[in-house]
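# I'll drop the sequence and a predicted model, then ask my questions.
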Amino acid sequence: MPKRRRLRPVTDGFLEQAPVRIVVAARLRAQPGEVFRELTEDASTWPLWFRSVRTAGYTGPPPYGTGAGRAVTLRGGVHFVESVVGWEPPHRFVYRVEQTNLPGVQAWMEEWLTYPAEGGGTDLRFTMAIDAPPTVHAAVWPARPGIARSVRAAVARLDARCAGTA
């Protein structure tokens, strides 16, 4: 894997304006507060429900919130250093990738939104927003359905974990 390099810092507007966006919506049985806690309180648990993640953790001491750093390594060796830029319990968790060893990426941000679902449970929306040169867009574009499937499977395991059945 190439050496880690800094990405361009982006703000919330990037989530809607990024050249490459992957949006996944799901309905969970768990309540928004339970889902938000699982997403945010202990990053080291992510590999238990998101199988693409090999390791994850906050880089500083608690309490965590906006400004906290995270380090994430995916299976295959891709590494991210992230900053939490949005922490609005129990509805919104956003982080921006500050550094990665993934070649070609220029900016990256992800957002998790959780809202009470009609009839109970949680409506969740995950957004991955990326900017990269056209050659990288061309590689990411056909991978979008697989990424979406991976996120949906992770969200199903997240829901089972929240329900205590995982």
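Okay, I see it.
# Please make it C-alpha for all contacts and neighbour counts, starting now.
OK.
# ok, the residue nearest the centre of the chain - contacts?
Centroid check for the chain by CA atoms, centre = their mean gives Glu110 as the closest residue, at 4.8 Å. Counting by CA atoms under 8 Å, 6 or more residues apart in numbering, Glu110 touches Leu15, Val94, Tyr95, Arg96, Phe126, Thr127, Met128, Ala129.
# In terms of helix, strand or coil, where does the spatially closest residue to it that is not a sequence neighbour fall?
Excluding the flanking residues, the one nearest Glu110 by CA to CA, 6 or more residues apart in numbering is Met128, at 4.5 Å. The three-state label given to Met128 by DSSP: H, G, I helix; E, B strand; the rest coil is strand.
# looking at it, Met128 is touching Val23, isn't it?
Yes. Applying CA atoms under 8 Å, one finds Met128 in contact with Val23, separated by 6.5 Å.
# Neighbour count: those two, which is higher?
Met128 (20 against 17; other CA atoms under 10 Å).
# hang on, the earlier thing: what are the neighbouring residues in contact with the residue nearest to Glu110?
Counted by CA under 8 Å, 6+ apart, Met128 has contacts Leu15, Arg21, Ile22, Val23, Trp108, Met109, Glu110, Glu111.
# hold the first one in mind and look at this next one:
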Amino acid sequence: MARRLRPVGLDFIENAPIRLVFTARTTAGPEAVYRALAEDVAGWPRWFGAVTLARPTHGGAGREVRLVGGTRFEETIMAAEPARRYAYRVDVTNAPGIRALLEEWLLTPADPCSGTLVRWTFAVDAPAPLRVVLTAAGPLLGRSFRSAVRALDARLTARRPAGR
């Protein structure tokens, strides 16, 4: 059963009760990574194994996302800063117990020539027992994130024109 979550602002990234932060590096530049995250929303299932459906809603101001196992999210885009940051808040979900959830992808050039350092923050508020479970699941979320970034990078590198 879908439930509406508490709306939070971007400051929730810094003050959420649970903050899981993961990093990975790509050979693709920040512009390409940002386009894949924010402009090719429907392409997420091709590189993020946990995602079975992703589509923009509300003229691009929101997203609908479905995960393996049936979890669903209706989201609002909170920040869309090309080649720099992409963040979204979950407004409605069928995931039990979650009170508030915001995710942020920060993109930083990895060196002067190419590559991107990708930092994903998963910020959540939930009752104490679920906080324990989410914290314990951190290593699994981290592996899923790193695997997704590797798959995204391979996809972006395969698309890169020769000589770039």
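The structure has been received and is ready for your questions. Here the structure is a predicted model, which means the values were calculated and not measured.
# And the residue nearest to Glu110 of the first structure, what's its match in the second structure?
Correspondence of Met128 of the first structure to the second structure, assessed by TM-score structural alignment: Phe122.
# can you check Pro116 of the first structure too?
By TM-score structural alignment, Pro116 of the first structure lines up with Pro109.
# can you tell me how far that match sits from Arg3 of the second structure?
To Arg3 of the second structure, Pro109 of the second structure is 38 Å away according to CA to CA, to the nearest Å.
# One more: Ala61 of the second structure?
20 Å.
# and stretch 86-94 of the first structure, how far from the chain's centre?
12 Å (CA atoms, centre = their mean, to the nearest Å).
# corresponding residues in the second structure for that stretch?
Taking TM-score structural alignment, stretch 86-94 of the first structure hits residues 79-87 over in the second structure.
# ok, now stretch 23-40 of the first structure?
So stretch 23-40 of the first structure is aligned with residues 21-38, judged by TM-score structural alignment.
# got the buried residues for that stretch?
Residues 21-34, 36-38 are the ones in stretch 21-38 of the second structure that count as buried (16 or more other CA atoms under 10 Å).
# go on, stretch 70-77 of the second structure?
Those would be Arg72, Phe73, Glu74, Glu75, Thr76, Ile77, for stretch 70-77 of the second structure by 16+ other CA under 10 Å.
# again, but for stretch 140-154 of the second structure
Leu141, Gly142, Phe145, Arg146, Ser147, Ala148, Val149, Arg150, Ala151, Leu152, Asp153, Ala154.
# Gly43 of the second structure: which of those is nearest?
Closest approach between these and Gly43 of the second structure, by CA to CA: Leu152, at 9.9 Å.
# element containing that closest one?
helix 138-159 (DSSP states H and E).
# list the helices and strands that helix packs on?
If you count contacts as 3 or more CA pairs under 8 Å, 6 or more residues apart in numbering; DSSP states H and E, helix 138-159 of the second structure packs onto strand 18-26, helix 30-34.
# post-alignment, the last one versus the first structure, mean distance?
Here the mean offset of helix 30-34 of the second structure against the first structure after fitting is 0.3 Å, by mean CA distance after the TM-score superposition for the first structure.
# what residues does that helix touch?
With CA under 8 Å, 6+ apart, helix 30-34 of the second structure has contacts from 82-86, 107-109, 115-116, 152-153, 156.
# Apply the buried test to the contacts of Met128 of the first structure and list what passes.
Leu15, Arg21, Ile22, Val23, Trp108, Met109, Glu110, Glu111.
# ok, these vs Arg51 of the first structure, which is closest?
For those, the nearest to Arg51 of the first structure is Glu110 (17.2 Å; CA to CA).
# Could I get the contacts of Glu110 of the first structure in JSON lines, plus columns for distance to Gly57 of the first structure?
Output for the contacts of Glu110 of the first structure, formatted as JSON lines (distance: CA to CA, whole Å):
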{"residue": "Leu15", "distance to Gly57 of the first structure": "23"}
{"residue": "Val94", "distance to Gly57 of the first structure": "15"}
{"residue": "Tyr95", "distance to Gly57 of the first structure": "13"}
{"residue": "Arg96", "distance to Gly57 of the first structure": "15"}
{"residue": "Phe126", "distance to Gly57 of the first structure": "20"}
{"residue": "Thr127", "distance to Gly57 of the first structure": "20"}
{"residue": "Met128", "distance to Gly57 of the first structure": "19"}
{"residue": "Ala129", "distance to Gly57 of the first structure": "21"}
